[in-house]
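1. generate a structure from the sequence data that follows.
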Amino acid sequence: MKWMLPAACLLCCALLSPAFAADEAPAALSFKVKSLDGKEVDLSQFKGKVLLVVNVASRCGLTPHYEGLQALYEESKDDGLVVLGFPCNQFGKQEPGTSADIATFCSDNYSVTFPMFEKIDVNGENAAPFYQHLTSLKTPPKGDGKVAWNFEKFVIDRNGEVIARFEPRTKPSDPLLLKTLAAALAEKAGE
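-> Down below sits the predicted model:
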């Protein structure tokens, strides 16, 4: 009889622990960030989605990537793709505006409807914790290390795993990026 209570406790722990683990946010989605309108956003809300995370700027030679990013979002949002835009002024001071300026620019020039967040640093000692995590991972094809410029792209799968990282000049229409997104979208969460 003495063994029944410990055995029952072990059985309960074994049965319940997978449920707890399933509710926990993966490392890449365990961060909170602020939207352009200043509201806190818990990235764990995107668990089960495929994310394309991009540091963006309004006055960059790559700014036209907004058009392709919006097209990707419109085309695949119903399949689970979410583009997340993080304005950054670290590269050539190409994102000097306020959150309101950025929102107006994106809406007026590119009809952006995907989630946009407050301006952050992506490199250095003041880098946002989310970007500190992203840049610490050895993710193909680029690998780990500092963000090189505006419009560097990270792909996070439905399970919250960072599965790819693309150089800034990689266009949203790039065949390898599209293939990576299509494969991630084809997977179900938990696979």
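2. okay, CA-based contacts and neighbour counts for the rest of this
-> Fine.
3. any idea how far Phe31 is from the residue nearest to Lys34 when sequence neighbours are not counted?
-> Counting by CA to CA, 6 or more residues apart in numbering, Lys34 lies nearest to Glu40, which is 4.5 Å off, once chain neighbours are set aside. Separation of Glu40 from Phe31 (CA to CA, to the nearest Å) stands at 10 Å.
4. which one of those two has more residues nearby?
-> Counted by other CA atoms under 10 Å, Glu40 and Phe31 do not tie: Phe31 has more neighbours, with 17 against 12.
5. let's see this one next to it:
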Amino acid sequence: MTDDTNLYDIPLRTLDGAEAGLGDYRGKTLLLVNVASKCGLTPQYEGLQRLQETYGERGFTVLGFPCNQFGGQEPGSPEEIRTFCSTTYGVDFPLFEKIDVNGPDRHPLYARLTATADASGEAGDIQWNFEKFLIGPDGSVAGRFRPRTEPEAAEIVSAIEARLPAAD
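-> This next block holds a predicted model:
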């Protein structure tokens, strides 16, 4: 990677506009996902929420990053996004402000993440909504999973389980 900034130090904003960062989740295993409300893959919210419910008490959390770059499939306001996610899919994991994940206005977090290769060795641009990045408790990128890989696919679940923080 060309930038040696720690992922924990990249500033973020919550969906409500509050300052945040991955540093708020230091020591946890994270699954970062660019999400959209009007996509054929939107039902993946169900699997993401089940992962949150299954592993949330064990030092894991899903983090959602709404993005409107793929077919205009996330046009909503922050309130519309929050309402849709909570009422339609029962989402209670953190959601962040709408960002660009590709192109000249790519968020610095995704500038770092897209340098990570997937299982077939391909790095680069996000392909579509619901691309997933697993971050280990030490802040390192531990895996990249393309959009059509379901959240509860064996390769994601095993990667999460292998990186859950040690119980106290």
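6. superposed, what's their TM-score?
-> Comparison of the two superposed chains (TM-score structural alignment, normalised by the length of the second structure) gives a TM-score of 0.92, and 163 aligned residues with a CA RMSD of 1.5 Å.
7. still on that earlier bit, tell me the residue in the second structure aligned with the residue nearest to Lys34 of the first structure.
-> Taking TM-score structural alignment for the superposition, Glu40 of the first structure sits opposite Glu19 in the second structure.
8. and what of Glu74 of the first structure?
-> Aligning on TM-score structural alignment places Glu74 of the first structure opposite Glu53 in the second structure.
9. measure its match to Val62 of the second structure for me?
-> Distance from Glu53 of the second structure to Val62 of the second structure, counting by CA to CA: 10 Å.
10. those two: who's more crowded?
-> Per other CA under 10 Å, whichever of Glu53 of the second structure and Val62 has more neighbours is Val62, with 25 against 17.
11. any chance you could map the helices in the first structure?
-> According to DSSP state H, the first structure carries its helices in the segments 4-23, 65-76, 99-110, 129-136, 175-186.
12. tell me, how many residues neighbour Asn109 of the first structure?
-> Neighbours around Asn109 of the first structure, by other CA under 10 Å: 12.
13. alignment lookup: it to the second structure.
-> Here Asn109 of the first structure is matched to Thr88 in the second structure, going by TM-score structural alignment.
14. which non-adjacent residue is nearest Ala127 of the first structure?
-> Asp121 (4.5 Å).
15. that neighbour pairs with which position in the second structure?
-> If you follow Asp121 of the first structure across to the second structure using TM-score structural alignment, you land on Asp100.
16. may I have the residues that are in contact with its match?
-> Cys67, Asn68, Gln69, Arg106, His107 (CA atoms under 8 Å, 6 or more residues apart in numbering).
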